[in-house]
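K.L.:
What follows is a predicted protein model with its sequence.
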Amino acid sequence: MGTVRLVIADCQVDYIGRLTAHLPRARRLLLIKSDGSVSVHADDRAYKPLNWMSPPCWLSEGEAPDDVDWAGRLWVVTNKAGEELRITIGEVEHDSSHQLGQDPGLVKDGVEAHLQELLAEHVTTLGDGYTLVRREYMTAIGPVDLLVRDPHGSSVAVEIKRRGDIDGVEQLTRYLELLNRDPLLAPVSGVFAAQQIKPQARTLAEDRGIRCLTLDYDRLRGTESTEFRLF
C-alpha cells in the first residue's frame, strides 16, 4: 500500500553532492513518498519540485545544529552516492500521512501502446542483433515497456513515449536502478525511445548513459506484419 506524507512548513534546503544548491528560508510543501523519495515544492512550477532526492534514499530526522540561527528540526535525506538533501524545518503548519492504495499505473494512449507493439515486433530497430525478452517487464514500481538483449547478450530496458520529456527519463532511471539490483539481469542499460525527444530530456538521458532513439511511427507502421490479416 502506497503512503504519502504531506508537510507544509517554514524551511530552508541545502543540497550537498556533486554540486551545492541553497533554498533560503520560506514556506514550502514537502512530499515524502513510500518509495523513499523526498521533494520540495513551491506554489509555482506546476509539478516540478524546487529540489528532490530520488530513491533509493533514506530520511533521518533530528534536531537542527546549534549554528542554525533559528530553532528547528533537521531532516537529512541521503542516497547511496553519499549526496545529502538537508532540510531545516521551523514552524510546521501541516503534517499528515495518507494511504493511497495500489496504483494501477499509467494507461498509455493508443499511439504509445501501438509504438510498443511495433517496436517489440521489429526490435532490430534498436540495432542489428537485438532480441526481445519481454514486453511490459514488471519492476517493483511498474512495468518497463520492453526488456531486450543486445548483440552481446546484455540486458537493455526500453521506455517508449510519444513525446520524450524529462519525466520519461526520470521514469526510466528509476526502472534501471531497480533492474540493476537483479544479479541475473545486471548490468542493464537503457534506451529512451520516442517520436519526439525534447533537448533537455536528451541531455539528461545522455548524461546518465541512456541512449536516445527517435521513432518514425509511420515507418514502423509500414513494416507492420500483415501475414495473418484478411484485409
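P.N.:
Arrived safely. All values reported here derive from a predicted model rather than from experimental measurement.

K.L.:
Please make it C-alpha for all contacts and neighbour counts, starting now.
P.N.:
OK.

K.L.:
Please give the number of neighbouring residues around the nearest residue to Leu215 once chain neighbours are set aside.
P.N.:
Spatial nearest neighbour of Leu215, excluding adjacent residues (CA to CA, 6 or more residues apart in numbering): Gln195 at 4.7 Å. Using other CA atoms under 10 Å, Gln195 is surrounded by 16 other residues.

K.L.:
elements contacting the longest strand anywhere in the chain?
P.N.:
Criterion DSSP state E: the longest strand present in the chain is strand 84-101. Counting by 3 or more CA pairs under 8 Å, 6 or more residues apart in numbering; DSSP states H and E, the packing neighbours recorded for strand 84-101 are strand 2-16, strand 73-79.

K.L.:
With mean neighbour count as added columns, please give those strands in JSON lines.
P.N.:
What follows is the helices and strands packed on strand 84-101, written out as JSON lines (neighbours: other CA atoms under 10 Å):
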{"stretch": "strand 2-16", "mean neighbour count": "17"}
{"stretch": "strand 73-79", "mean neighbour count": "19"}
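
K.L.:
Looking at those strands, which is nearest to Asp145?
P.N.:
With CA to CA, the closest approach to Asp145 among the helices and strands packed on strand 84-101 belongs to strand 2-16: 22.2 Å.

K.L.:
Comparison target, given below:
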Amino acid sequence: MRLVIARCQVDYAGRLTAHLPMATRLLLVKADGSVSVHSDDRAYKPLNWMSPPCWLTEDGGTWTVANKAGEKLVITLEEVLHDSAHELGAEPGLVKDGVEAHLQELLAEHITTLGDGYSLIRREYMTAIGPVDILCRSDAGATVAVEIKRRGEIDGVEQLTRYLELLNRDPLLAPVHGVFAAQLIKPQARTLAEDRGIRCVTLDYDALRGIESDEFRLF
C-alpha cells in the first residue's frame, strides 16, 4: 500500500463530473490497483475513488487514474508532504466474536442450556461424513446430536439431517434425536427442522459467557 499526503486538487470525468479544490488530503494506492482520496473526516469513506481494474499514470505532479469505461480521476499535486509504501502481506480475514467453535465450547460447558438433566457425551463426535458438533444425552436417556451455527440456515438443517441418518444406523446410539442451535435461525430453516422432527434452540452468546444482558435497562 502506498500512502501519500499532499496538497492537491481532484477532478473526475466519467458518467458525471466532480471537482475537489486544492486542499491537503490522503491518497491511498492499494495493491489491487484502486486509488482513493480521503480527507480528515468522513471516517472510512473516501471523497473520491477509482475501483479496480484501473491504471495509475504519474506525469510530474499529475496523477491520472483511468479505467476501461473511459472514466478518469485526475489528481494535481501542489505539494507532497509524505510518500511511503508498505507491504501489508496476506489478509487473514475478520475473526468474529462468537464464532461457531466458541459457541460449541460454551454450549458444551453449559449443556443444560438444552434442558435440565442433559449431559455431555463428547464434542466433535466423528462420523464417516464429518464431526457432529456435540453429542449429548437428554434427561430421558436419549442420544442427542447438536449442530451449531452462528446463523441457522437451511444448509445447516440438511447437514444435521445427514448426521442423524447415519447415527441412527448405530444400534448403540439409536434412536438419536437432533437439535439445531444457533444465535439466529432463519424462518425457512426452522420450518424445515421442525418438519423433520429436529428441535430448534436459539443461543444467547452473552448468557453462555455469563454476561448479564443490559437490554431493557436504563442504567
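P.N.:
That came through fine. What you see is a predicted model, and the numbers here were worked out from it, not measured in a lab.

K.L.:
What does the TM-score come to for these two?
P.N.:
Remark: TM-score between the superposed chains equals 0.52 [TM-score structural alignment, normalised by the length of the second structure]; 117 aligned residues with a CA RMSD of 1.7 Å.

K.L.:
check contacts around the residue nearest to Leu215 of the first structure.
P.N.:
Lys161, Arg162, Arg163, Gly164, Thr214, Leu215, Asp216, Tyr217 (CA atoms under 8 Å, 6 or more residues apart in numbering).

K.L.:
And the helix or strand hosting the second one, how far out from the chain middle?
P.N.:
Read that as Arg162 of the first structure. Assigned by DSSP states H and E, Arg162 of the first structure belongs to strand 155-164. With CA atoms, centre = their mean, to the nearest Å as the basis, strand 155-164 of the first structure stands 12 Å off its chain's centre.

K.L.:
From the contact counts, what lies against the very next helix or strand once past it?
P.N.:
Once the chain leaves strand 155-164 of the first structure, the next helix or strand it forms, by DSSP H and E, is helix 166-179. When contacts are defined as 3+ CA pairs under 8 Å, 6+ apart, helix 166-179 of the first structure packs onto strand 131-139, strand 155-164, strand 188-197, helix 199-207.

K.L.:
Over in the second structure, find the residue span the third one aligns onto.
P.N.:
When you say that, I think you mean strand 188-197 of the first structure. Mapped onto the second structure using TM-score structural alignment, strand 188-197 of the first structure spans residues 176-185.

K.L.:
now the second one
P.N.:
Using TM-score structural alignment, strand 155-164 of the first structure corresponds to residues 143-152 of the second structure.

K.L.:
The matching stretch vs the first structure, mean deviation?
P.N.:
On superposition with the first structure, the average gap between stretch 143-152 of the second structure and its aligned counterparts reaches 0.2 Å (mean CA distance after the TM-score superposition for the first structure).

K.L.:
Quick one: residues in contact with the helix or strand harbouring Cys136 of the second structure.
P.N.:
Per DSSP H and E: Cys136 of the second structure is located in strand 130-137. Among residues not part of strand 130-137 of the second structure, those counted as contacts by CA under 8 Å, 6+ apart are 104, 108, 118-126, 143-148, 163.

K.L.:
re the thing from before, tabulate the helices and strands packed on helix 166-179 of the first structure (a markdown table), appending distance to Ile8 of the first structure.
P.N.:
Rendered in a markdown table, the data for these read as follows (distance: least, CA to CA, whole Å):
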| stretch | distance to Ile8 of the first structure |
| --- | --- |
| strand 131-139 | 32 |
| strand 155-164 | 32 |
| strand 188-197 | 35 |
| helix 199-207 | 30 |
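
K.L.:
between those, which one is nearest to Asn79 of the first structure?
P.N.:
In terms of CA to CA, the element of these nearest to Asn79 of the first structure is helix 199-207, at 18.5 Å.

K.L.:
Mind listing what's buried along the closest one?
P.N.:
By 16 or more other CA atoms under 10 Å, the buried positions in helix 199-207 of the first structure come out as Ala201, Arg202, Ala205.

K.L.:
next helix or strand past that helix?
P.N.:
Counting by DSSP H and E, the element after helix 199-207 of the first structure in chain order, helix or strand, is strand 211-214.

K.L.:
That following strand corresponds to what range in the second structure?
P.N.:
Mapped onto the second structure using TM-score structural alignment, strand 211-214 of the first structure spans residues 199-202.
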